[in-house]
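Q: what follows is a predicted structure for the sequence shown.
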Amino acid sequence: MIERMKAAVDRRMILRMAAQAGFGAGLVAVLPRLADALERPDMLAGVRAVVERWVGPGKFPGMVASLGLPGRATEFVARGAEGFTDADAITPDSLFRIYSMTKPVTAMAAMQLIDEGRMGLDQPLHEVLPAFRHMMVQDTYDGSVTALHPAPRPITMRHLLTHTSGLGYTIIQRGPIKALMESKGLVPGQVSRMAVPSLFSQAAVVGLDRFAQALSEVPLVADPGTQWIYSMSLDLMGRVIEVVAGKPFDQYLDETLFRPAGMTSTWFQVPAAEAHRLTTNYGAAGKVLVPIDEASNSIYLDKPAFPFGGAGLVSTPRDYDRFLRMLAQRGTIDGVRVLGEKAVTVGTANMLPEGVLMPATFGGPSGFGAGGRVGHGAEAGVFGWSGAAGTVGMVDMIHGLRSQLFVQFMPPNAFDLLPEFQKALRADIVALLERR
């Protein structure tokens, strides 16, 4: 089964998956009229049908979708159970591994420190972490780890936030650089107690400080500020945050973001008392789902090697919707200011260095902000990202609309669920308008 999963995962999968994080061209233009149609019943009929079609024997045990609009209670669609052998009904309060949807959380925490003047957006990284002062770069991407040249410019905080630092990623790189990373324990995530090839299958170095030090000893795969390359940048940002803030990264997130935002079920380690809410994660072996991280014995019940700022959080659809709603409201929720307005406004806009473009695999022109994709053209204002186990979340910063899908399977391109969900969501919103 593991070998069949390995064949289904490649470095382009992450990019194709992340492209699902928006509504798609043509939808955003109709949103200004949407509020007028909200009194109509069943505003998620199409999404509901997709969820019901994909949940059941031989499909998925359960999933949750949501749509949120300004001034309205979030509409959740939840069907099924938390696992094939778990009788607990899946709900908006079930716990899911959100993987790379952790990245916008970490990045927005960093934007708050920038907003407060405690570090600068274009400040060199080595001013906070001196070990990154003299970085070397591979002459050939994923080539030799001895044919190197000095980085022509320093890595900056902007580079870390936008994946333009030149740092690599264990799940993306190939050849000697991947082997070198793994030998140093640069494995910024976890999947299962069993090894899952092409994902996080090696042992991670213990401690964010040791992670950062080891990463500084590995060559960059590109010159800083020249290319968008999916990377461990947001994991490293976790170390930056704890040095600048003077407290552990996970503690800083809890005190500065989670508690003020009312995100009461978002953790790097699931408390034992909450384990009953955790879903099971599945691996797709062809079209068959096999459990790779069961809730009762999940690796997320253990303390992680360090708080993975790029892929480590477990959260609920309700909690993550609160995060998105807080962004949509420019940093406030329920009358509480969580993040500065400028931190959110800048962080959800295009922050790419001049001349850097997103890969064509994103299905059209787009930018990148603080840990998430930023739509262009008809998708202007849309900010979001997705996770490696089938979760996706986005927010339209112009109209305040939020949408999510939460399910647990890897790799997320093994089925057509995500594009089918996006198509149904577009159709539901258009149908609402046509019934006015």
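A: On my side now, so go ahead.

Q: for the rest of this, base every contact and every neighbour count on C-alpha atoms.
A: Noted.

Q: how much space between the residue nearest to residue 97 when sequence neighbours are not counted and residue 123?
A: Closest residue to residue 97 apart from its sequence neighbours, by C-alpha to C-alpha, 6 or more residues apart in numbering: residue 314 at 4.5 Å. Here residue 314 is placed at a distance of 31 Å from residue 123 (C-alpha to C-alpha, to the nearest Å).

Q: okay, now the one to match up with it:
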Amino acid sequence: MPGLTDVLWDSLEARVSSGWCPGLVAGVRIGGEVEVHAAGTYALDDVRPMNPATPFRISSLSKLVGGALALSLVADGTLDLDDDVSRWLPDLAELRVLATPDAPLAVTGPARGPMTLRHLLTMTAGFGIDFGPTPYAAATRDLLWGPTPPALAPDEYMARLGSLPLAAQPGDRWMYHAGADVLSALLPKVAGIPLRDLLAERITGPLGLAGTDFPTGQEEFPAAYEATAGGLLEAAAYQDAFASPPVFESLAGGLVSTVPDFVSFLAALADDVLLPAGLGAQMTSDQLTDAQRPGFAELAGPEESWGFMSAVQTGPGASWSEPGMWGWAGGSGTSAAVYPNGDIGVVFTQRFMAGPDENFDWFWAPFGQARSQAASG
């Protein structure tokens, strides 16, 4: 792609030079050709240059990998999308549901039906992050909220979750994040092997993704930062959570990867290498009903919806985007998406997103320019 990505890489260099973060790595696939660019250094006080092999904590981009891993078990008949997950996770049997979203935890009724794999993948299982001032939000904040993986073994996590009522009937309401942690507890029970081994067997091994795994404690990560009024502050607790093998291997936010690996992973999904074409299309297309969609719109806006562990663009969106585009972002400063024609963009940074209004337009806008130039010849 000689010359096509110059504006994009210049934008990344300018972002680093502005002091927004010490360094970052990005990769693109345009018209089938892949380029990777690294800018800046590992930390404010570490002059080691970023490079394509730099490992990053990818936070919620882990969900895309989790969705693909679960669907690989659907593809071979090990799981069905409508299986009752309490078969493997008995803490989720005999579910109770709050009478109203803001009801006291003791005011419940029975669930209308079981919790299924489909509910977990679409994040409509009835539990998750509640951003309101409700008793449920107060009772679940330490258990269900990120950004670090749960500090509990999976069985203990499931016991605590099962002791709580659901915030909504399974299938009624989209609620973020924790469905992917329950998926992380479910898949090793179904497969009969540790989640790390299942990941290696079905995704990272076949695709040759040597830099993608749960943390081992041997990685040399770049520093992670939070933006404060006084400047960038190292996110010490977050860094500590990835400094050794995790107690809970989390597909909600616990994976580490490199930019080349993640481009390869998305390409394998987009090109129907990783999953049968029909399942891949389901994962990356709108799976929410009209009744469920408002929950996601509260987080991402009216022109986005949710597939199986992936956001999906349904409306016109920004000038650089297209309906049918899919992907997600991670709170630790990561973003990745695939366009309908198979073009791919991935950017990993060291700086936590300041909130839902922060975006990666400084990456996606020049990437869109590069795509337009490629299309015009």
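A: Noted; the coordinates are in hand. Quick caveat: nothing in here was measured; it's all calculated off a predicted structure.

Q: where does the TM-score land?
A: Put the two chains on top of each other and the TM-score (TM-score structural alignment, normalised by the length of structure 2) is 0.89; 370 aligned residues with a C-alpha RMSD of 2.5 Å.

Q: in structure 1, what residue corresponds to residue 183 of structure 2?
A: Using TM-score structural alignment, the partner of residue 183 of structure 2 in structure 1 is residue 237.

Q: before we move on, what SS does that match have?
A: The local conformation at residue 237 of structure 1, judged by DSSP: H, G, I helix; E, B strand; the rest coil, is helix.

Q: what about it, how many neighbours?
A: By other C-alpha atoms under 10 Å, 26 other residues sit near residue 237 of structure 1.

Q: who does the lengthiest strand in structure 2 touch, helix- and strand-wise?
A: Ranked by residue count, the top strand of structure 2 under DSSP state E comes out as strand 33-43. For strand 33-43 of structure 2, the elements it packs on are helix 6-17, strand 23-30, strand 46-49, judged by 3 or more C-alpha pairs under 8 Å, 6 or more residues apart in numbering; DSSP states H and E.

Q: determine which stretch of these is the most buried.
A: strand 23-30 (a mean of 26; mean count of other C-alpha atoms under 10 Å).

Q: what ranges do the helices span in the stretch 151-300 of structure 2?
A: 154-162, 178-191, 195-199, 205-207, 236-241, 259-270, 277-283, 293-300 (DSSP state H, counting those that start in this stretch).

Q: save those as TSV, and put in distance to residue 97 of structure 2 too.
A: Formatted as TSV, those follow (distance: least, C-alpha to C-alpha, whole Å):
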stretch	distance to residue 97 of structure 2
helix 154-162	11
helix 178-191	16
helix 195-199	29
helix 205-207	40
helix 236-241	32
helix 259-270	36
helix 277-283	28
helix 293-300	18
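
Q: nearest to residue 251 of structure 2, out of these?
A: Among the helices of the stretch 151-300 of structure 2, helix 178-191 comes nearest to residue 251 of structure 2, with 5.6 Å by C-alpha to C-alpha.

Q: what lies in contact with the closest one?
A: 63, 66, 70, 78-79, 85, 88-89, 117, 120-121, 123-125, 127-129, 144-145, 154-155, 158, 194-195, 198, 249-252, 309 (C-alpha atoms under 8 Å, 6 or more residues apart in numbering).

Q: filter those down to the buried ones.
A: 63, 66, 70, 79, 85, 89, 117, 120-121, 123-125, 127-129, 144-145, 154, 158, 195, 198, 249-252, 309 (16 or more other C-alpha atoms under 10 Å).

Q: spatially central residue (nearest the centroid) of structure 1, please.
A: residue 101 (1.9 Å; C-alpha atoms, centre = their mean).

Q: hang on, that residue in a helix?
A: Yes. Assessed by three-state DSSP, residue 101 of structure 1 belongs to a helix.

Q: residue 396 of structure 1 and residue 270 of structure 1, how far apart?
A: 30 Å.

Q: quick one: which of the two has more around it?
A: Remark: of residue 396 of structure 1 and residue 270, residue 396 carries more neighbours, 27 against 23, as counted by other C-alpha under 10 Å.

Q: just give the nearest non-adjacent residue to residue 326 of structure 2, would you?
A: Residue 326 of structure 2 sits nearest to residue 312 (C-alpha to C-alpha, 6+ apart), 4.4 Å away.

Q: do the same with residue 72 of structure 2
A: residue 275 (6.4 Å).

Q: counterpart of residue 154 of structure 2 in structure 1?
A: Under TM-score structural alignment, residue 154 of structure 2 pairs with residue 208 in structure 1.

Q: please apply the same query to residue 265 of structure 2.
A: In structure 1, residue 265 of structure 2 lands on residue 323 (TM-score structural alignment).

Q: now do the same contact list for its match.
A: 261, 263.

Q: 10 Å - rerun?
A: 104-105, 257-258, 261-263, 317, 331-333, 338, 393, 395 (C-alpha atoms under 10 Å, 6 or more residues apart in numbering).

Q: most neighbours among the residues you listed, which one?
A: Counting by other C-alpha under 10 Å, top hit in the contacts of residue 323 of structure 1: residue 395 with 31 neighbours.

Q: in three-state terms, label it for me.
A: strand.

Q: pretty sure it is touching residue 381, no?
A: Yes. With contact defined as C-alpha atoms under 10 Å, residue 395 of structure 1 counts as touching residue 381 (8.1 Å).

Q: any chance of a markdown table for the helices and strands packed on strand 33-43 of structure 2, columns distance to residue 223 of structure 2?
A: Putting these into a markdown table (distance: least, C-alpha to C-alpha, whole Å) gives the following:
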| stretch | distance to residue 223 of structure 2 |
| --- | --- |
| helix 6-17 | 14 |
| strand 23-30 | 9 |
| strand 46-49 | 9 |
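
Q: compare the ones you listed and give me the one nearest residue 95 of structure 2.
A: The nearest among those, by C-alpha to C-alpha, is strand 23-30 at 43.7 Å.
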